[in-house]
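Engineer: Coordinates for the following, if possible.
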Amino acid sequence: MSGFQVFNRTTGDCFACQEGQSVLKAIEQRGLKCVPVGCRGGGCGFCKIRVLEGHFECGKMSKRYAPPEAVEKGEVLACRIYPRTDLMIECMPQPAAPLAEQTKTKP
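Structural biologist: Just a heads-up that it's a prediction; the model follows:
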């Protein structure tokens, strides 16, 4: 089974990702903590990354978290991309919860 190298510019980590394996699965197998993990199925948007270099294939992703114009810029969900070449990625910071949610009090 052949694979590809993925370099994470955010952390400096470099790891192997097997052909047909998602980038998130490769991250998890190596115990790396680049992105938060949610549904692992492309629906929650937690594992958003930016691909800076390289080519990949996309699985189905929520258009809410990965609209076509973002995907064209390399902003994708790590759980649903599969390298076709070596990649350079960077982790994207998660937006903070709206202030209204942070200050809610229970009745």
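Engineer: from here on, contacts and neighbour counts on C-alpha atoms
Structural biologist: OK.
Engineer: which residue packs closest to the spatially most central residue of the chain, ignoring adjacent ones?
Structural biologist: Central residue of the chain (CA atoms, centre = their mean): residue 78, 2.7 Å from the mean position. The shortest distance from residue 78 to any non-neighbouring residue, by CA to CA, 6 or more residues apart in numbering, is to residue 24 (4.8 Å).
Engineer: next up, for comparison:
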Amino acid sequence: MSSAFEITEQCSGTQFYCEPGQSVLKAMEQQGLKCVPVGCRGGGCGFCKITVLSGDYECGKMSKVHVPPESRECGEVLACRIYPLSNLTIECRPRESEEPAKQQTTTKSMR
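Structural biologist: Model (predicted):
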């Protein structure tokens, strides 16, 4: 794996390797890691959003709804659409929409 790039997830300290030309998400999946939720794998759903804290990478096409240009400038990207050019340090976060779902309540009408 000498040509592979080392990816470090900052919060957990988990390290894994990503081959040149391979997406970070694909590398995670091949190594059995579940750092982020997985959706469409094509840059359209926004489920696999991560923040790149350091390192160089190329970006594929991503939904501007989920990753607007200003977010991308801050390192927010989709793991399915980035390809490392060097070792990376990333931060994986749970989806923001998962928290409110846990707090949903059901209301029944009474007659």
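Engineer: any idea which helix or strand comes after the host helix or strand of residue 8 of structure 2?
Structural biologist: Taking DSSP states H and E as the criterion, residue 8 of structure 2 maps to strand 5-9. Sequence-wise, the next helix or strand downstream of strand 5-9 of structure 2 (DSSP H and E) is strand 15-18.
Engineer: Quick one: distance of that next one to the chain centre.
Structural biologist: How far strand 15-18 of structure 2 lies from its chain's middle: 14 Å, per CA atoms, centre = their mean, to the nearest Å.
Engineer: and what of stretch 50-61 of structure 1?
Structural biologist: Centre-to-centre, stretch 50-61 of structure 1 and its host chain are 9 Å apart (CA atoms, centre = their mean).
Engineer: Can you tell me what sits against that stretch?
Structural biologist: Outside stretch 50-61 of structure 1, the residues within contact range by CA atoms under 8 Å, 6 or more residues apart in numbering are 41-43, 73-77, 80-92.
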